[in-house]
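K.L.:
Here is a sequence together with a model predicted from it:
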Amino acid sequence: MNAAECTRLGAYLSKLLGSPTVSVVSKSADEANVLVDGKRVAELLRDEDEGELSYSISLAIPSAPGAKKNAPVDGPERARLQAALRTTLHAADLDVRERPRKTDSAEVYVHGEFVGTVSADEDEGAVLTMSILDIDLEGEE
């Protein structure tokens, strides 16, 4: 990803999360790292399909000590994930909410706006997945 693209993505994430220390640094033409306070917290992938540009962010959250693999994302686990994500992303207004009829994942909101899902992952504990559409970046410099 080029510098302008990383700057736009960093500005968007900083504004969305309410965290001035978020930045995006290119790794290759289609990959970048999301940094908070200069520390890598997530991977960002660029995808262009039939002229539509989007980005996918993947952030792993380690399992709680003693947690069973593929345990449901229940109330206590949502609270733990919310605290971990708020701390990692410096996003005080981030909420992790129950999904209707689903126990293997939860929804993530910032300022009441849906931004992604957290799903149980056998190897990594839980993974926050966020998608950003190119149109979301309009007006970001």
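P.N.:
Received it, and whenever you're ready, just let me know what you need. Just so you know, these numbers come straight off a predicted model, no measurement behind them. Residues are numbered from 1 along each chain as shown.

K.L.:
Could you use CA atoms for every contact and neighbour count after this?
P.N.:
Fine.

K.L.:
mind listing the helices for the chain?
P.N.:
3-17, 75-89 (DSSP state H).

K.L.:
Redo these as JSON lines? Include mean neighbour count and distance to residue 127.
P.N.:
Formatted as JSON lines, the helices of the chain follow (neighbours: other Cα atoms under 10 Å; distance: least, Cα to Cα, whole Å):
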{"stretch": "helix 3-17", "mean neighbour count": "18", "distance to residue 127": "17"}
{"stretch": "helix 75-89", "mean neighbour count": "17", "distance to residue 127": "10"}
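
K.L.:
put this beside the first:
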Amino acid sequence: MLKQDEIDKLTDYLSTLFSSDSIAVLQHPEEDNVALVAKDQNFFARIDRDEDEGELSYNFSKEIPDQPFDELNASVKEIFNSQAVEVRRRPNKSDSAEIYKGEEFLGVLYDDDDAGDGMQIFNMAILDIDLEGDFDADDEDDA
């Protein structure tokens, strides 16, 4: 089960990263190592907790509507409430893309058989060291 301090740190981290005061991380009611992310009181994403040989990490996953690459940027900016978020093509890969906030790599967007119909999955690793200290919002243009 996720501890309350983990949930609080994840909430602070994601709120800062996605420039939103309306993000809340909640313990999944049935799965001990899973948290649900709500935004504006609606389901937004899922977080899976992983502890391996004393190393703690979290996997943030969000379904995003599948659409042509040229339309993804506008959609992702709206979903994550940030003009600084950008979708970039991956070199030598046509089945996935990378998402950045400014020059910071956030994660990979890819087709997945487990995703809903017409959806892609955005996966972002969150390391325990990412949750340490204060979270300063980027000076980038967020809106």
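P.N.:
Cool, the structure landed. None of the values given here were measured: they were computed from a predicted structure.

K.L.:
As CSV, the helices of the first structure with distance to residue 115 of the first structure would be great.
P.N.:
Shown next, in CSV, are the helices of the first structure (distance: least, Cα to Cα, whole Å):
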stretch, distance to residue 115 of the first structure
helix 3-17, 9
helix 75-89, 13
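
K.L.:
And these: which comes nearest residue 53 of the first structure?
P.N.:
Set against residue 53 of the first structure and scored by Cα to Cα, these come closest in helix 3-17, at 11.5 Å.

K.L.:
Which of the helices of the first structure sits closest to residue 41 of the first structure?
P.N.:
helix 75-89 (7.2 Å).

K.L.:
and the angle for the closest one with helix 3-17?
P.N.:
Using axes from the mean of the first three to the mean of the last three Cα atoms, to 10 degrees, the inter-axis angle of helix 75-89 of the first structure relative to helix 3-17 is 130 degrees.

K.L.:
Trace residue 81 of the second structure over to the first structure, please.
P.N.:
Counting by TM-score structural alignment, residue 81 of the second structure lines up with residue 90 in the first structure.

K.L.:
which ones are touching that match?
P.N.:
Residue 90 of the first structure sits next to 17-19, 36 when contact means Cα atoms under 8 Å, 6 or more residues apart in numbering.

K.L.:
so which of those residues persist in the second structure?
P.N.:
By both residues aligned by TM-score structural alignment, their matches' Cα atoms under 8 Å, the contacts of residue 90 of the first structure still in contact after alignment to the second structure are 17-19.

K.L.:
Alright, I will stop here.
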